[in-house]
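Novice: Sharing a model that was predicted from the sequence below.
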Amino acid sequence: MPSLNQILLIGRLTRADRNDETSTNGAELRHTDSGRPVIRFRLAVDRPGTGQADFFDVIWWGPSPDGDPDGVKCKRFEQHVHYLRKGRLLLVKGRMQARSYETQDGLRRQVWEVHVGGAGSQVVYLDRLPDEVPPLPDDDDAVPF
């Protein structure tokens, strides 16, 4: 039986959950044990006519280091964390995924996250870059010819 798990959101970045060296004002960069970069951020999506918003946790998966032996793709992906600032307007296309965990009190919790990465997923900047942020570097050096 066919199925579909796809979500399309347009909203603004809110603050990162953490405030340390791995995060900017709007996003947090981490790496998996295998070295794959992952950017986490929260997106606020307005409910038209209500003055309220829904908040979505977004997990943006970078390229696998296995397919990037010289690290160029991973380094380029990691630069996005500098552009993901509080207030940026984004289009996010991904899939919803549930994750369960246990609290310190022994209670089971479930959270829903938007996962971006793979075929059909994308993050699109819908507003201008701030003047203080340099443009993403060209990756022409990665082209083998």
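Specialist: Thanks, I have the structure now. Worth saying up front: this structure is predicted, and the values here are computed from it rather than measured.
Novice: okay, CA-based contacts and neighbour counts for the rest of this
Specialist: Will do.
Novice: Please identify the helix or strand for the nearest residue to Gly11 once chain neighbours are set aside.
Specialist: Excluding its sequence neighbours, the residue lying closest to Gly11 (C-alpha to C-alpha, 6 or more residues apart in numbering) is Val45, at 4.5 Å. Using DSSP states H and E, Val45 sits within strand 37-47.
Novice: before we go on, here's another structure to hold up against the first:
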Amino acid sequence: MQQIKLIFKEAETCYQTGNFEHSLRKYYIVIDECEKYLETEKDQNSANKDYTDIRSFLGECYNKRGLVRYKLVEFAEAVQDFTKALKLKPNMAVAFYNRGLIHYRLGNYEGAIIDMKAALNWDAGFTSAKQCLEECFIQSIKHQTQK
């Protein structure tokens, strides 16, 4: 697991320096290794703390890879990653926010509103989600009046 966390840190560093392609490759490795681990451990004891911790970590990895895909304008793939992150870690407000941003950017204001509300449900003090939710409502009303 130590090696996986090192590769994760490398992926984060690549992301922070704008090397998104390399970051994406690193996240693929981390996610693949975590998935393999969970597959071998699920029959052993899914209540095991390591299993639970890895699921949570994997959720974070999917969220981070989704951010990379967002930067690479791979919106459909990013939405898939954020959705996978939320299946693994349903209380991850930032994954709802990230997925909502893509919905907003694509003009799916209703989807964005649903995700921003969910983000705020898990983190009521999430200022960016509040601001985006307000903007989603404004754009949704404008869009409806233009029809």
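Specialist: That came through, no problem. Everything numeric here is computed off the predicted structure, so don't read it as measured data.
Novice: And the TM-score between these chains?
Specialist: TM-score of the superposed chains, computed with TM-score structural alignment, normalised by the length of the first structure, equals 0.26; 64 aligned residues with a C-alpha RMSD of 5.1 Å.
Novice: helices or strands up against the strand holding Val45 of the first structure?
Specialist: Other elements packing on strand 37-47 of the first structure under the criterion 3 or more C-alpha pairs under 8 Å, 6 or more residues apart in numbering; DSSP states H and E are strand 7-13, strand 27-31, strand 52-61, helix 72-78.
Novice: can you rerun that using 10 Å?
Specialist: strand 7-13, strand 27-31, strand 52-61, helix 72-78, strand 89-102, strand 108-116 (3 or more C-alpha pairs under 10 Å, 6 or more residues apart in numbering; DSSP states H and E).
Novice: which one of the ones you listed lies closest to Val123 of the first structure?
Specialist: For Val123 of the first structure, the closest of these is strand 89-102, at 4.7 Å, according to C-alpha to C-alpha.
Novice: helices or strands up against that closest one?
Specialist: strand 7-13, strand 37-47, strand 52-61, strand 108-116, strand 122-125.
Novice: Sticking with the one residue sitting closest to the centre of the second structure, tell me its helix or strand.
Specialist: The centre of the second structure sits closest to Asn63, judged by C-alpha atoms, centre = their mean, with a distance of 2.6 Å. Following DSSP H and E, one finds Asn63 of the second structure within helix 49-71.
Novice: Show the end-to-end separation of stretch 64-80 of the second structure, please.
Specialist: End-to-end span of stretch 64-80 of the second structure (C-alpha to C-alpha, to the nearest Å): 12 Å.
Novice: which other residues reach it?
Specialist: For stretch 64-80 of the second structure, contacts defined as C-alpha atoms under 10 Å, 6 or more residues apart in numbering pick out 8, 11-12, 14-15, 18-28, 31, 58-63, 81-86, 95-96, 98-103, 105-106.
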